[in-house]
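Colleague: Generate a structure from the sequence data that follows.
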Amino acid sequence: MSPAEVVAIILAGVAAGTINTVVGSGTLVTFPTLLAIGVPPVTANVSNSIGLVPGSISGAIGYRRELAGQWRRAVRLVPASAAGAVVGAVLLLVLPAGAFSAIVPVLIVLGCLLVVLGPRISAAVARRRAERAAAPDHGTWWTPPLVGLTGVYGGYFGAAQGIILLAVMGIGIDDDLQRLNGMKNVLGAVANGVSGLVFIVVADVDWLVALLIAIGAVVGAQIGAAYGRRLPDAALRAFIVLVGVVALAAFLRG
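Modeller: Okay, here's the model as predicted:
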C-alpha cells in the first residue's frame, strides 16, 4: 500500500467518523475509497465495519450529555441492535459473493435516497410526535423489532444505518432528536462492534485497512460531536449523495 493510499484511507476515516456522528452515512465515504485502491468488496466491507467501531464509540462519548437518562431505553434497544447485527454478519458470510455484488448497489441507492429524503422524514417525525400521546421510554411496541432489523442491515452493509435508526426512533419514541442522535451512535457502535466480532473470528480482515480507518474515525467522531451541528444541512447531504454516486460507479465498474 502506497503512502498516498494510506493517507486517503485515514482521511476517509475522518470523514466517515464525522458524518456517522452527525448524520450516519460514513460508509458511503470509506467503502468507495477502499474499492478505489483495489480492496475486494467483501473484504472492504468487513474491514470497514471493524475500523468504524472505535469511531462509533468515540461519537457516543461525544454525545454523552444527550445520553444522560437513557440507560433504561438502552437496555431495551441495545440487545435488539446486537442480535440483528449478528444475523446481518452471518448473512454476509454465508450468502454467495454474487449476492453481495447484487445487493450492495441497491443498498447504496437506498442510502442516498434516505439522505435526500432526510428533511421530509424529519418533518413527518415532527408531525407524528405532535399528533400522538407520549410513548413509553423505550418507544412503541414495534420500536425494538425495527431497531433489530436495522441492526441486520448494519451487520450486512451499514450505509445510512444511522439515518434509518433516527427515522425509526424519531417516529416510535417521544423524545428530542438530539437525544435520539446520541442513542443512534450507541446502537451503531453496538451493531458495528458485534458484527466486527463475528468477522474477526471467521472472515478475511485487512487489518491495516481497519486500523487506518479506526484512526481516522476516532478523530472524525470528535469533530462531528464538536462541530458537526454547525455544518449547513444541504451541503452535507449533497456531499453524501455525491459520495454515494461515486461509490455506486466504483462498485459497478469493479
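
Colleague: contacts and neighbour counts: CA atoms only from here.
Modeller: Noted.

Colleague: Was I right to think Gly193 contacts Val53?
Modeller: Yes - Gly193 lies in contact with Val53 (C-alpha atoms under 8 Å); the separation is 5.6 Å.

Colleague: where do the contact lists of those two overlap?
Modeller: Shared contacts of Gly193 and Val53 (C-alpha atoms under 8 Å, 6 or more residues apart in numbering): none.

Colleague: Figure out the helix or strand that the residue nearest to Pro105 when sequence neighbours are not counted lives in.
Modeller: Excluding its sequence neighbours, the residue lying closest to Pro105 (C-alpha to C-alpha, 6 or more residues apart in numbering) is Leu248, at 5.9 Å. Per DSSP states H and E, Leu248 falls inside helix 233-253.

Colleague: re earlier: how about the contacts made by the residue nearest to Pro105?
Modeller: Pro32, Pro105, Ile108, Val109.

Colleague: doesn't Thr27 make contact with the third one?
Modeller: No - counting by C-alpha under 8 Å, no contact exists between Ile108 and Thr27, whose distance comes to 9.4 Å.

Colleague: quick one more, to check against the first:
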Amino acid sequence: MSALDQLAILAAGFGAGILSSTVGVASLLSFPVLVALGIPPVVANASNSVGLIPAGLGGSIGYRTELRSHRHVTGVVMTCCAVGAVIGATLLLALPATAFEAAVPWLILLACGLVGAQPWISSWLARHRHEDDGPRHTMTAATTAFALLTGVYGGYFGAGAGVMMVAVLALGTDLDLRFVNAVKTLALLACNLVAGAIFVLVADLDWRAVVLLSLGSVGGGYLGARIGRRLPAAVFRVAVVGAGVAAAAFMF
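Modeller: Below is the predicted model:
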C-alpha cells in the first residue's frame, strides 16, 4: 500500500466520521475506497466496521448532551443494536451474501421514503390518536422490533443503517430530531463495536486500513456531531434522504 493509498484511507475515515454523525451513511464513503484500493470486499467490510468504531465514539461524545435527555430510549436502542449486530455479523460470516444484498438497496429506499414522508405520516398518526394520549417519548414493542432489525442490518453490512434508524425512531416516537440524530450515532457505534469484536476474533482484517480509518474517523465523528446538532430539522431530513438514495444507488 503506497503512501497515497494510506492518505486516501485516512481522508475516507475522516469523511466517513462526519457522515456517521450527520446523515448516517459512513460506509458509503469508506467501504468503496477500501475496495477500490484492492482490498477484498468481505475483508474491506469487516475492516470498515472495526475502523469506524472511533467515529461513533467521537460522535457520541459530541452528542452527549442530547443523549442524556431520554436515557431509557438510548438504552433500549443500544441494546437492540448490540443484540442485532451479533445476528448480522454471524450472517455475514456464515451465509451467502447475494440474497440479502439484493434486498438492501430496496430497504434503504424504503427508509428514505419513510424519513421524507415522516412529517405527513406523524401528522396523520396524531389525528388518529386518542386525545388523552401524550407525546410518544418511549419505545413501543413495534418500534423496538424494528430497531432490532436495523441492528441486524448494521451488523451485516451497515451502509444506510443510520437512515433506517432515523426512519424507525422518527415514525415510532415523537422525539426531537436532534435526539434522533444523536441516538442514531450511538446505535451505529453499538453495531460496529459488537460486530467489530466478532470480526477481530474470527474474520480476516486489513489492520493497516483499520488503523488509518480509526485515526481519521475519530475527529470526523466529533466534527460531524458539532455540525449535526446545528442542522434544522428540514435540512437534516433532506440530507438523510439524499444520502440514503446515494447509498441505495451504490448498492444497486
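
Colleague: Quick check: the gap between Gly24 of the second structure and Gly59 of the second structure.
Modeller: With distances taken as C-alpha to C-alpha, to the nearest Å, Gly24 of the second structure is found 11 Å from Gly59 of the second structure.

Colleague: Report the set of residues contacting both of those two.
Modeller: Common contacts of Gly24 of the second structure and Gly59 (C-alpha under 8 Å, 6+ apart): Thr185.

Colleague: pretty sure Leu146 of the first structure contacts Val168?
Modeller: Yes - contact criterion C-alpha under 8 Å: Leu146 of the first structure and Val168 qualify, at 6.9 Å.

Colleague: got any residues that touch both of the two?
Modeller: By C-alpha under 8 Å, 6+ apart, no residue touches both Leu146 of the first structure and Val168.

Colleague: What's the match for Gly111 of the first structure in the second structure?
Modeller: Matched by TM-score structural alignment, Gly111 of the first structure corresponds to Ile108 in the second structure.

Colleague: Repeat that for Asn192 of the first structure.
Modeller: Using TM-score structural alignment, Asn192 of the first structure lines up with Asn192 in the second structure.

Colleague: Number of residues surrounding its match?
Modeller: Taking other C-alpha atoms under 10 Å as the criterion, the count of residues near Asn192 of the second structure is 33.

Colleague: Which residues are in contact with it?
Modeller: Ser49, Val50, Leu52, Ile53, Ala85, Gly154, Gly155 are the contacts of Asn192 of the second structure under C-alpha under 8 Å, 6+ apart.

Colleague: which SSE is the second one in?
Modeller: I take that to be Val50 of the second structure. Using DSSP H and E, Val50 of the second structure falls in helix 41-51.

Colleague: What is the corresponding segment of the first structure for that helix?
Modeller: The aligned range for helix 41-51 of the second structure is 41-51, by TM-score structural alignment.

Colleague: ok, and for the matching stretch, which residues are buried?
Modeller: For stretch 41-51 of the first structure, the neighbour count (16 or more other C-alpha atoms under 10 Å) marks Pro41, Val42, Thr43, Ala44, Asn45, Val46, Ser47, Asn48, Ser49, Ile50, Gly51 as buried.

Colleague: mean shift between it and the second structure?
Modeller: Here the mean offset of stretch 41-51 of the first structure against the second structure after fitting is 0.5 Å, by mean C-alpha distance after the TM-score superposition for the first structure.

Colleague: Just say helix, strand or coil for Gly228 of the first structure.
Modeller: helix (DSSP: H, G, I helix; E, B strand; the rest coil).

Colleague: residues touching the spatially closest residue to it that is not a sequence neighbour, list them.
Modeller: Nearest non-adjacent residue to Gly228 of the first structure, counting by C-alpha to C-alpha, 6+ apart: Val22, 5.7 Å away. Contact partners of Val22 of the first structure, counting by C-alpha under 8 Å, 6+ apart, are Asn181, Gly224, Ala225, Gly228, Arg229.

Colleague: residue boundaries of the helices in the second structure?
Modeller: For the second structure, helices defined by DSSP state H occupy the ranges 3-22, 27-36, 41-51, 53-62, 64-67, 71-94, 98-128, 141-156, 161-172, 177-202, 207-228, 233-251.

Colleague: hang on, the earlier thing: show the secondary-structure elements that the helix holding Val50 of the second structure is packed against.
Modeller: Under the contact definition 3 or more C-alpha pairs under 8 Å, 6 or more residues apart in numbering; DSSP states H and E, helix 41-51 of the second structure sits against helix 27-36, helix 177-202, helix 207-228.

Colleague: quick one, which of these is nearest to Ser69 of the second structure?
Modeller: Closest approach to Ser69 of the second structure among these (C-alpha to C-alpha): helix 177-202, 7.8 Å.

Colleague: Tell me roughly how far that closest one lies from the first structure on average.
Modeller: Mean deviation for helix 177-202 of the second structure: 0.9 Å (mean C-alpha distance after the TM-score superposition for the first structure).
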